[in-house]
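[1] any chance you can model this:
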Amino acid sequence: MTDLPEQRGRARRGDGFDRKLVAPMILGSILNPINSSMLAVALIPIGQAFGAPPSQTAWLVSGLYLATAVAQPVIGRLVDSYGPRLPYLVGTALVGVAGLLGVFAPDLWVLVLSRVLLGVGTSAAYPASMSLLRAESARTGLRNPGGILAALSICNQVVAVVGPTLGGLLISTGGWSAIFGVNVPLSVACLVLGSALLPRRTALQENAPAATRRRGDVAGMVLFAATLTAFMVFLMEPRLSAWPLLLVGVVAGAAFALRELRAAEPFVDLRVLSGNVPLLATYGRQLLAYVTSYSFLYGFTQWLEEGRALSSSTAGLVLLPMSAAAIVVTALTGRRAEVRGKLVIGAVVQLVGSAALLLADSSSPLWVLVAIGAVIGVPQGLNGLANQNALYAQADPARMGSSAGLLRTFMYLGAIIASAATAAVFPHGATTLGLHHLSWFLLVVAALFLVTTLADRSLRRIGPAVGPAAA
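    Have a look, this model is predicted:
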């Protein structure tokens, strides 16, 4: 991106990032992690309420991530074309509707529908936020809004790791439905802030060609959704009899590739993306990082409640040191734009944490379980922030919304794989043997993450911002 002289002049005069945008950006972006993490301690109570085993309650996890993985890049593309405000408002309103549906759900599958709607609704804020950051960067001449990126990451990390504790407290006072009801006031707050503070369009959309704004490549979006849905539903219950899903995924994927290569304004520009190997590598690392993170969040938490026989609120409290570790690490490293060191350390600590699960059993003292959580908190504070910074440096500014949406898509692909792995190792309950099987799976995933990080030389080129770095 070329800095215009007047932009640099404004930056030197202190015309920094518009602070009024921060509150709706942060509040909207935490809707997904708070709904993801609170559910971790609610799966057992929900299963008991509806008489459902872990293999069925796993759909509460996968339903949200399936919807989010599909919706994030779609809504991100709409943000790129039409501006951040309308997608943000529609998405956050849907969160409130989904929360009400969850509170009054009569059975498990209506609850799954509520989670699907939550997945779609929570998909708007992150691409809208990244698009706003890129637009503000162009306006002010500040290349790397390190302070705001760190603030977004810290808030998401805090919510994700405090979520189980908050969920446990809500369940102990209002039952499992309380974790759905909390979405209603959050939705209202987002609607008020978004309506008052977010611009309808940014300069990036105003300067986009009119043809780009008119065409949304609906066919590409539909084929993308069909491809992703078919493959992810297969991943949830992989078996030979489900081969038609793989066939649908392959056919839809081929049609999607042909469509995008020929479209004048494609939903996902495969020609540009295929030439951006560093960005593809970032997407791959995001998937691997979150397979480990979400496997731990859901698998370890379920085991704490069943295998270790802790209550939902106690299990949430055991995970508090994980939150503290993630917050401290993100706060200490958030303003540093370098990513390679963070990813290498995060990968190594993920290996240590995955191996530590082999030490856990039904007689493990609480301090051992607390220590395992604290170890896992370190990579949670490093990997997500590092991949976010890498994306900011590697993505095409004109497609920041859809690129950010794809980053979240790969994150949720990792979550779905984690959910499928958890369901596979806990077919009839969260046993210690199943936890140890999960540990071996995570060791393989963490090792792949380390190898792909060490092999990516492009990460060395992502360093301190040129000019003012703080927002």
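[2] only C-alpha atoms for contact and neighbour calcs from this point on.
    Fine.
[3] ok, now which ones touch residue 46?
    52, 57, 176 (C-alpha atoms under 8 Å, 6 or more residues apart in numbering).
[4] and the first one, helix, strand or coil?
    Right, residue 52. Per DSSP: H, G, I helix; E, B strand; the rest coil, the secondary structure class of residue 52 is coil.
[5] that one: neighbouring residues, count only.
    When neighbours are defined as other C-alpha atoms under 10 Å, residue 52 has 16 of them.
[6] can you check residue 461 too?
    Neighbours of residue 461 (other C-alpha under 10 Å): 11.
[7] and it, how far from residue 455?
    Remark: distance between residue 461 and residue 455 (C-alpha to C-alpha, to the nearest Å) = 14 Å.
[8] next: residue 421.
    Plainly put, residue 421 is 27 Å away from residue 455 if you go by C-alpha to C-alpha.
[9] who's more crowded, the two?
    Taking other C-alpha under 10 Å, residue 421 and residue 455 do not tie; residue 421 has more neighbours (22 against 10).
[10] and whichever strand or helix holds that one, how far out from the chain's middle?
    In the assignment (DSSP states H and E), residue 421 maps to helix 400-425. Mean C-alpha position of helix 400-425 versus that of the full chain (C-alpha atoms, centre = their mean, to the nearest Å) differs by 7 Å.
[11] that helix - contacts with which helices or strands?
    helix 54-82, helix 125-140, helix 218-236, helix 277-295, helix 366-394, helix 432-455 (3 or more C-alpha pairs under 8 Å, 6 or more residues apart in numbering; DSSP states H and E).
[12] between those helices, which one is closest to residue 347.
    Residue 347 sits nearest to helix 432-455 of all the helices and strands packed on helix 400-425, at 5.1 Å, using C-alpha to C-alpha.
[13] one more, so I can put them side by side:
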Amino acid sequence: MSTRPIRLARLARLTGGGRGGPANGAFDRRLLAPMMLGSILNPVNSSIISVSLVPIGAAFGAPPSRTAWLISALYLATAIGQPVVGRLIDLFGPRRLFLAGTALTGIAGVVGSLAPGLGVLIAARVLLGFGTCAGYPAAMYLIRSEARRTGQQSPAGVLAGLAVATQTIAVVGPSLGGLLIGLGGWRATLAVNIPLAAAGLVLGATRLPRTAPPPPAASADGPRRAARLDLPGMVLFAVPLVSLLLFLMNPDAGHAWLLAPVAAVGGAFVWRELRAPEPFIDVRVLGGNRPLLTTYARALLAYVVSYAFLYGYTQWMEEGRGLSASQAGLAQLPLFATAIVVSSVTGRRRGLRAKFLVGAGGQVVACALLLILHSGTSVWLLAGVAVVFGVPQGLNSLALQNAVFHQADPERMGSSAGLLRTFGYLGAIVASAASGVVFGQRADTVGLHHLAWFLLAVAVLYLAVTVADRSLGRLEPASPPGGSAPAAGDDGRGAR
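    Down below sits the predicted model:
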């Protein structure tokens, strides 16, 4: 008897079925390509600019204090947009939000590559921030929805692959940026979004499922009503967040007034969300989920170190060590390769707490190594420092993502994933502000050492928070290898 039908059936199970859809009980692997591509758009754009700041400043005659807005503009847009777009995905599904965001990313690539001045370039980075908001929340939503559809755990490598495609892949940004600048100048670092967006539109249109409108929700008085957006809650969320981010970008007494809206409007936001029938962020549930709140705080601390290395260290390599933009990008390649290997090898293993502990300890060691660098440091030692930083980069991004996946309310997976990015970008803003304070007009070695002491303190705090977090140990027994999705019926929130 021919074995060909058996082989075809096995292939159908592995690939998620034929053209008609995935086999019952199988993760639809056709979703992987749009998930991964959509998820990398934001981290690549957040890091590719690191080697472009010096040539852009030279092109427009702008000092570092002005080109820093190219970093902050994307972070402002993304920190606000990620949870907002994530909530829209929770309500309406990922397809329309993914396609709209990807189209906006392509438009931003066109505007940025043709920008006649720094102001237009900053506007393009704002568009990029909003346009790239949908990819990561959409991916987390799809993983959770596939677990619910199949009634089974997601494949062990899916979350690990997503971690590689998100925060870990950000490390390739400087190397890619250096290559693009060498080939076509700094404008090529914006133009690269055009083909990426085109590919995302094709993959999203052909592979993402169409989602029916959300079912009506039961109200307290009995009648059922259609799910609706909490627009006032979104506005009240955005105002204090923008004020906080603007203060963190200029943390001095002259800008202390920005903290007033943080307290006042932030209090109004909490009051509103406690009374809203369908809140944008369910602060009552979130406030009772201390493990998830601790994970968000841990993300902030981890990404202060990660992004300070990405931006501050890269600027020092160009100005303090004397490398070109292309050479500085290539010097970051060992970090990228190490992070990819670490995420890939550890992604299928149990031990969420162990990942956090090793990642936290690795950051402490890496920050200490920055203290021995100077203007004459060999390229080989620079590569060695990048390798050491790659270990916590791979572990932290994977562990943080898996923790949110298991600790968050499954019905709010999109917005919870967006909040993870928001806290990560709060850390990035702190890192950017710290780099600006210690470097001043030039990224010299003295400034690098001051930055290293600050980062060392943050890394030690991150390690202390991780050691004290007992909820991680309670979460592990319920987690399958690699942080796979829990079976249908599991609330996916882990220990409280």
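[14] ok, back up a step: read off where the helix holding residue 421 of the first structure ends up in the second structure.
    Alignment of helix 400-425 of the first structure against the second structure: residues 413-438, by TM-score structural alignment.
[15] mean deviation, that stretch versus the first structure?
    With mean C-alpha distance after the TM-score superposition for the first structure, stretch 413-438 of the second structure departs from the first structure by a mean of 0.8 Å once superposed.
[16] quick one: contacts for residue 267 of the first structure?
    Applying C-alpha under 8 Å, 6+ apart, we find residue 267 of the first structure in contact with 74, 77, 216, 217, 218, 220, 221, 260.
[17] one more: residue 68 of the second structure?
    53, 432.
[18] distance of the equivalent of it over in the first structure relative to residue 448 of the first structure?
    Using TM-score structural alignment, the partner of residue 68 of the second structure in the first structure is residue 58. Remark: distance between residue 58 of the first structure and residue 448 of the first structure (C-alpha to C-alpha) = 25 Å.
[19] these two touch, right, residue 338 of the first structure and residue 465?
    No - in this structure residue 338 of the first structure lies outside contact range of residue 465 using C-alpha atoms under 8 Å: 9.3 Å.
[20] give me the neighbour count for residue 183 of the second structure.
    11.
[21] helix, strand or coil for it?
    Secondary structure of residue 183 of the second structure, per three-state DSSP, is helix.
[22] starting at the chain centroid, how far to stretch 247-265 of the second structure?
    25 Å.
[23] and that stretch, what's buried?
    Within stretch 247-265 of the second structure, the residues that count as buried by 16 or more other C-alpha atoms under 10 Å are 247, 248, 249, 250, 251, 258, 259, 261, 262, 265.
[24] dump these into JSON lines; add distance to residue 284 of the second structure as well.
    What follows is those, written out as JSON lines (distance: C-alpha to C-alpha, whole Å):
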{"residue": "247", "distance to residue 284 of the second structure": "27"}
{"residue": "248", "distance to residue 284 of the second structure": "27"}
{"residue": "249", "distance to residue 284 of the second structure": "30"}
{"residue": "250", "distance to residue 284 of the second structure": "32"}
{"residue": "251", "distance to residue 284 of the second structure": "31"}
{"residue": "258", "distance to residue 284 of the second structure": "27"}
{"residue": "259", "distance to residue 284 of the second structure": "24"}
{"residue": "261", "distance to residue 284 of the second structure": "22"}
{"residue": "262", "distance to residue 284 of the second structure": "19"}
{"residue": "265", "distance to residue 284 of the second structure": "18"}
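[25] what is the nearest of these to residue 74 of the second structure?
    For these, the nearest to residue 74 of the second structure is residue 249 (12.9 Å; C-alpha to C-alpha).
[26] to which residue of the first structure is that closest one aligned?
    In the first structure, the residue equivalent to residue 249 of the second structure is residue 236, according to TM-score structural alignment.
[27] from residue 284 of the first structure, how far off is that match?
    According to C-alpha to C-alpha, residue 236 of the first structure and residue 284 of the first structure sit 20 Å apart.
[28] wait, what's in contact with the residue nearest the centre of the second structure?
    In the second structure, the centroid-proximal residue (C-alpha atoms, centre = their mean) is residue 421; its distance is 4.6 Å. Listed by C-alpha under 8 Å, 6+ apart, the contact set of residue 421 of the second structure reads 78, 79, 82.
[29] what of residue 388 of the second structure?
    Going by C-alpha under 8 Å, 6+ apart, residue 388 of the second structure touches 335, 362, 365, 366.
[30] kindly report the same for residue 397 of the second structure.
    Applying C-alpha under 8 Å, 6+ apart, the residues contacting residue 397 of the second structure are 163, 167, 168.
[31] picking that back up, and of the contacts of residue 388 of the second structure, the nearest to residue 111 of the second structure?
    Minimum distance to residue 111 of the second structure across the contacts of residue 388 of the second structure is 30.9 Å, recorded for residue 335 (C-alpha to C-alpha).
[32] tell me the contacts of that closest one?
    Contacts here follow C-alpha under 8 Å, 6+ apart; on that basis residue 335 of the second structure touches 171, 383, 386, 387, 388, 389, 390, 391.
[33] now do residue 263 of the first structure
    Here residue 263 of the first structure is in contact with residue 217 (criterion: C-alpha under 8 Å, 6+ apart).
[34] and it, how far from residue 331 of the first structure?
    When distance is defined by C-alpha to C-alpha, residue 263 of the first structure is 43 Å away from residue 331 of the first structure.
[35] check residue 77 of the first structure too.
    31 Å.
[36] ok, those two, which is more surrounded?
    Remark: of residue 77 of the first structure and residue 331, residue 77 carries more neighbours, 28 against 16, as counted by other C-alpha under 10 Å.
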